[in-house]
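Peer 1: Here you go, sequence then predicted model.
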Amino acid sequence: MSEGVSIFAVGDPAGAQLNAAIRRTLFVLGEERSEVWNGVLQAANALRWRRMTQPQPRQFQTQQPLIDDIVRQAKRLRNLVSDGALLDLIAEAAVAVGETDSPAGAVLLQSIEEVGTDGCVVVASKAAARAGLASWLDEIGATVLVPSELDTVASTAETSYVVAPPSFMPSSVVTAPMTPEVTFVMPAWFGNRSLPSSAFGGHAEGQIVIKSTVHTIGDTTEPETAVAEGKEVADVYFPQPVWGTRSSGEREPTSDEVEACKVLLAGGLGLWLDDGDRIRSLDPKQPEGARVGYEAVKGIVPGTYLVLRQGETERGAMYDRAVIALGARARGILATQARWKARLDERLQLIGSRRAMTELERLGVRSSGQVRAWADPRLICPQRDADFALLLDWIGEPSHPTYGNAITLRRAVYKASADLRKELESAVGRADLRALERDGILHLDLPREGFRGMIVARVLAKAPFTEIVSRHHVRVPFTDGSAQWLD
């Protein structure tokens, strides 16, 4: 409160050139621009974001493929659009960024050296930014954290150097600081220098107001192509996916289809995620041996790490192994499974899934929203036993032996899944988790036949709506270009 917050606004001519090129393009094209611009603008925006949040020297950068993609797309589009000069601005600015170090990096390094590595911490915007900064600052012994880890800061640290504009960081970095001093290091070309405020601040008596002092450093001259102040530009600095609109309409899925949400993953991958109960995940922060677990499907958010099998769902593989383990009992169990699922499918075809959800909810089935998913042959039964009993009664299926058979099959799947988890934990223990944080994707080497194609991938974004897709496409990773340059 006594010192306030310092903001180092560092001149960055190359970054300013890229920022001006993007904003000029957005201003000239307006909100009604053609979709052909989305690819190059997404890539350019991602490069600008990295310039802002990862100012390490070029030898520690991994941005060249991104720059090459921008130049390639600009060349390809030049004959398709009438505003070729805008493409030239973006491509030239991208190349300039690749040829120069960010001056903000030099300012950050000098600041760290002045107070000593024991007297400060560096706060990165995201895990990917932390990995990039750490690849550089590890050499001098500096500590790099993300905001959620600030409670681990040593008591000797006096200053937090936050490498991002204040508006992109959680308010707690300022309103509940873990060091006596907080300094933001950001490019001068980003004009918004306002501090984030507590969500409760506006409702509190005697609201605490934290002042900021801006220190302008270096060449802050704006390029001639910069959009004049006061002009409206629909600019979003954080890399954003382009979702479009739902194409499935209002129809209900057929027996071979399912409602699924599109999830974008690191490594240029996508995934159709259904409304099942859970999916295998990994938490790198947990101790060795406790990193692999499950995450509720509803709890999947950007930053979650999913453990997936390439080319096929893990669910199918676990089901097949469970059936083999059941031996002679499998035939009778599969017969009752097929029978009750056929009855469920008949009821869904007759009344539709929406009415089915309503009726089951009225009966007390807590997970009634997953009724369509239960018709999947590989999804054993509802997670809650009471829900399964109510479901069987609703479709007119005798409880014996169907109920007991499903529980037996589910236990066998759990056993197969537990065995796989042990192998995954072992593979994760051998893997480089720093590379996972940096790249967002990790290929696991499992000795088990059929499971050598396991990956861990970070969730980058989740669509705000569902689509109707083939049941066979659910939970199977696929290449998706729109995920390529998301942070």
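Peer 2: The structure has been received and is ready for your questions.

Peer 1: For the rest of this, base every contact and every neighbour count on C-alpha atoms.
Peer 2: Fine.

Peer 1: part of a helix, is residue 69?
Peer 2: Yes - under DSSP: H, G, I helix; E, B strand; the rest coil, residue 69 falls within a helix.

Peer 1: residues touching it, list them.
Peer 2: Listed by C-alpha atoms under 8 Å, 6 or more residues apart in numbering, the contact partners of residue 69 are 40, 43.

Peer 1: let's see 6 Å
Peer 2: Residue 69 makes no contacts at all, as judged by C-alpha atoms under 6 Å, 6 or more residues apart in numbering.

Peer 1: Residue 433 too?
Peer 2: Shown in contact with residue 433 (C-alpha under 6 Å, 6+ apart): no residues.

Peer 1: can you rerun that using 8 Å?
Peer 2: residue 284.

Peer 1: what do you get for residue 91?
Peer 2: When the contact criterion is C-alpha under 8 Å, 6+ apart, the partners of residue 91 are 70-71, 74.

Peer 1: and the comparison structure, right after this:
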Amino acid sequence: MNPLFAADVLYRTARRPSVTRHTVPDRNGHRFVRAVGDLRHDLEEEASGPEWSELLGRAVAARWRSVIDPVPFSSPESITAHLLKPLPELATPLFGALDTFREELLREVMDARTALLSSGNRARRDALMECVEVSDPDSTCVVIGNHRTAVSVGSWLARSSHPRPVLSPREYLHPARGTWDFAVLMGPLSWLGASLVTASRANETVIIQPDWIRDDNEFHGLFAPEVMPTHPISVEIRSVAIPAAKEERPVPSPEPESEAHPPTGRGGWEPVPARELTSEIDWAAITRKARTFDPDHELEMDTDSVHRVSARLALLGGDRAAWIPEEGHAVRRLLPNAPEGERIASLPLSELVPGMFLLLRANGEGQAVPRRVTDTHLGPKCAEVRRLQADWKARLDRALKREGPDDLKRRVRNQGAITVNPTYWLTEDCLRPQRDQDFLALLRALGAPEPARYVEAGKVLRSAHSRAAYSLARALEGEAEARDLTQLRVEGHQALALPEFPETAEMVAFQVVAISPNPESVPSSIVRRPLRVQGTSWLV
């Protein structure tokens, strides 16, 4: 179907909703937002430094997540509380090393964090519960823009004896979901998308957000009336202030002096525009972290001629990232909610989008295959193939010790090699040099008899290794088919292992958090390899 036509169909089949915004009192949340904003503004470029990045990353994530998260802070499902609680431990080493003004800003963040936690998140909880308790359970849904938060809210509602579907905006708008009598949208509509009300799937919609957030009151459809008569064209939202319960009314902090917060220039309790709180991903900083390779793989990076590909960096759950090539084979996608036996699907790389789950080997494709599994695939050729491999590696080891890497590289190049990396070739991960031309040049330089025999044995070994890797990958995918994947839904990653092969590299299911907009040229040896990028878990 033509995308323009499909969009028009979506509007024409939409409900004509009654939309109300419930503004929830949240002075402590407002105080925390201002405190974090002032500290970030004062730090400016220093905010991405190692001593500040995790503290500020968690604080920034907590401030926008608290806007949409109704789970009480005392509940184990509260992701906001999980972000807030470690902040004092992260801040302690910084006190004493800062100037007076910056230390006051940091202390205000800690005090505001304590006040926010003490509120228990009761106001947001009560606002949501008031909606779901009086509505039809079979025709009511909750919409949240963050997948991890949606999972935790769904779990909390179920434990609270009020199970309701908690959907992403895309799920809510999907025609297959049908329509609802009542929908509760958590957070500002400018975060969720105007189509949730201009092409609403519910007869009545309530938006719940803090009273200190300023958002638009009128939202327009995709098409202007003069282009195509879609229905409805625009939706006006009326706001209703929810009074704070007497026992839950937060005690406001002393009103700051006008000069106490010079960075923001805001005075009193002025509302904050919703768009100021969105969390932009610093791709440059994440790319720098992703370029810190494991020592073994750095050896491969130092070669004079490395095959490179165009790839985008995908930020994954569990403090990981992976370079995803723009062109190439499909990736293995995991569908956690599909029936057992139907969870694994092949997905073209071009169709990978944030929110999906994919399967990657912990050490990259085809790595860490147990020798005993490869030997099984070698069959009767095993002894001879392994003997020849051990022989050329022993010769290489002696040559490196005798001549050193630089002199040996020169000799191998003189024999016609293009890529020369003898230090990496000696490692256990390397079965043989990638190119036959390089392998033959190395064998001639080492004085190995009948070099062609070694090259042929290397081909047999590499083929057996590939078949072993494939069989292990299918076995690990079988684990994904049968495993309880709750951890994956909540934390954004889950490892899968084979008990009978404990030395095998794990396969890990990751949620794709974000994909960089711009491709980069990277060595082909590192694509699809999960890389540690410490300090990104709060983005999930």
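Peer 2: Received the coordinates, thanks. The model shown is predicted, which means the values in this text are computed figures rather than measured ones.

Peer 1: Tell me how they score on TM after superposing.
Peer 2: The TM-score (TM-score structural alignment, normalised by the length of structure 1) is 0.72; 422 aligned residues with a C-alpha RMSD of 4.3 Å.

Peer 1: Could you give me the PyMOL syntax to select whichever of the contacts of residue 91 of structure 1 are buried?
Peer 2: To isolate the buried ones among the contacts of residue 91 of structure 1 in PyMOL, judged by 16 or more other C-alpha atoms under 10 Å, type:
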select buried, resi 70+71+74
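
Peer 1: Between the contacts of residue 91 of structure 1, which sits nearest residue 178 of structure 1?
Peer 2: Of all the contacts of residue 91 of structure 1, residue 178 of structure 1 sits closest to residue 70, with 39.4 Å by C-alpha to C-alpha.

Peer 1: Contact partners for the aligned residue in structure 2 for residue 71 of structure 1?
Peer 2: In structure 2, residue 71 of structure 1 lines up with residue 88, judged by TM-score structural alignment. Residues near residue 88 of structure 2 by C-alpha under 8 Å, 6+ apart: residue 110.

Peer 1: Skipping adjacent residues, who's closest to residue 35 of structure 2 in space?
Peer 2: Nearest-residue entry for residue 35 of structure 2: residue 109, 5.1 Å, with adjacent residues in sequence omitted and distances by C-alpha to C-alpha, 6 or more residues apart in numbering.

Peer 1: so what corresponds to that neighbour in structure 1?
Peer 2: Taking TM-score structural alignment, the alignment pairs residue 109 of structure 2 with residue 90 from structure 1.

Peer 1: Over to residue 141 of structure 2?
Peer 2: Counting by TM-score structural alignment, residue 141 of structure 2 lines up with residue 121 in structure 1.

Peer 1: Enumerate the strands of the stretch 401-540 of structure 2 by residue range, in sequence order.
Peer 2: For the stretch 401-540 of structure 2, the strands defined by DSSP state E, counting those that start in this stretch cover 493-496, 507-515, 520-523, 531-532.

Peer 1: Go through the ones you listed and pick out the most buried.
Peer 2: The highest mean neighbour count among those belongs to strand 507-515 (a mean of 24), with neighbours defined as mean count of other C-alpha atoms under 10 Å.

Peer 1: corresponding residues in structure 1 for that one?
Peer 2: Counting by TM-score structural alignment, strand 507-515 of structure 2 corresponds to 454-462 in structure 1.

Peer 1: The matching stretch vs structure 2, average offset?
Peer 2: Compared with structure 2 after fitting, stretch 454-462 of structure 1 deviates on average by 1.6 Å (mean C-alpha distance after the TM-score superposition for structure 1).

Peer 1: how far is that stretch from where the chain is centred?
Peer 2: Computed by C-alpha atoms, centre = their mean, to the nearest Å, the chain-centroid distance of stretch 454-462 of structure 1 equals 7 Å.

Peer 1: For the match of residue 109 of structure 2, I want the exact helix or strand it lies within.
Peer 2: In this structure, residue 90 of structure 1 is located in helix 84-99 according to DSSP states H and E.

Peer 1: buried ones in the helix or strand following that helix?
Peer 2: Beyond helix 84-99 of structure 1 in the direction of the C-terminus, DSSP H and E gives the next helix or strand as helix 103-115. Burial within helix 103-115 of structure 1, assessed by neighbour count using 16+ other C-alpha under 10 Å, is assigned to 103-105, 107-108, 111-112.

Peer 1: Which two among those are spaced furthest apart?
Peer 2: Spatial extent of the buried residues of helix 103-115 of structure 1 (C-alpha to C-alpha) is set by the pair 103 and 112 at 14.5 Å.

Peer 1: Tell me, how many residues neighbour the residue nearest to residue 35 of structure 2?
Peer 2: 25 (other C-alpha atoms under 10 Å).

Peer 1: Pretty sure it sits against residue 40.
Peer 2: No - the criterion here is C-alpha atoms under 8 Å, and residue 109 of structure 2 misses it with residue 40 at 10.6 Å.

Peer 1: Stretch 147-167 of structure 1: end-to-end distance?
Peer 2: 13 Å (C-alpha to C-alpha, to the nearest Å).

Peer 1: Tell me the buried residues in that stretch?
Peer 2: Buried, per 16+ other C-alpha under 10 Å, within stretch 147-167 of structure 1: 147, 150, 153, 157-166.

Peer 1: for stretch 152-166 of structure 2, same thing?
Peer 2: 152-157, 163-166.

Peer 1: among those, which are in helices?
Peer 2: Among these, the members falling in helices (DSSP state H) are 152-157.

Peer 1: Quickly find the element holding the match of residue 141 of structure 2.
Peer 2: Per DSSP H and E: residue 121 of structure 1 is located in strand 120-123.
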